[in-house]
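Peer 1: starting from these lines, generate the structure:
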Amino acid sequence: MSNSDTLKGNWKQLKGNIRSHWAELTEDDVEGVKGDWQNLVGKIQEKYGIARDKAEEQASNFMRKAKDKLNSTA
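Peer 2: Next up, the predicted model:
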């Protein structure tokens, strides 16, 4: 399952963790992502002033850990 699919499919469970992980993201920022991978990466890039590839890397690392947690509770 791709990061995009996991994010969409588990959006309600993940959005609180996203807000905790990236504290610079406001509630409105997270709500605006709406489970869309590209929106998440863009918000991280924008709020933290980092290159897109760095934002992708951070988001991918987050999703890898999130998938592990989701799989361990399933």
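Peer 1: all contacts plus neighbour counts: C-alpha atoms, from now on.
Peer 2: Fine.
Peer 1: show me the contacts for W11.
Peer 2: K34, G35 (C-alpha atoms under 8 Å, 6 or more residues apart in numbering).
Peer 1: one more, so I can put them side by side:
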Amino acid sequence: MEVNRNITNNNFKIIGDRTINSRLLKNKFSQLTDFDLRFDEGKEIDFLDRVGNRLRKNREEVMDIIKELNIS
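Peer 2: So this is what the prediction gives:
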């Protein structure tokens, strides 16, 4: 899951195998559910918000977490 982001989050994109990426996130954060990790093309902000709400983090923090996991 490669992250492409800008300051406004309007162009945030997740690229890569979503199954593997979701598994890595779920392994690191066991409180994430399959629903939280559901990703629909074009709904990147919804994904960030769901994960952020579950982890009690904002969008920027979630994007940083994804980037730190070096998911690609």
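Peer 1: just the buried residues of the lengthiest helix in structure 1, please?
Peer 2: Longest helix in structure 1, counting residues (DSSP state H): helix 52-73. Residues of helix 52-73 of structure 1 classed as buried by neighbour count (16 or more other C-alpha atoms under 10 Å): A55, E56, A59, S60, M63, A66, K67.
Peer 1: residue in structure 2 matching the third one?
Peer 2: Aligned counterpart of A59 of structure 1 in structure 2: I66 (TM-score structural alignment).
Peer 1: in TSV: the buried residues of helix 52-73 of structure 1, plus distance to S2 of structure 1.
Peer 2: Putting those into TSV (distance: C-alpha to C-alpha, whole Å) gives the following:
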residue	distance to S2 of structure 1
A55	17
E56	13
A59	12
S60	10
M63	9
A66	12
K67	10
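Peer 1: which of the residues you listed sits closest to T73 of structure 1?
Peer 2: T73 of structure 1 lies nearest to K67 out of the buried residues of helix 52-73 of structure 1, by C-alpha to C-alpha, at 10.0 Å.
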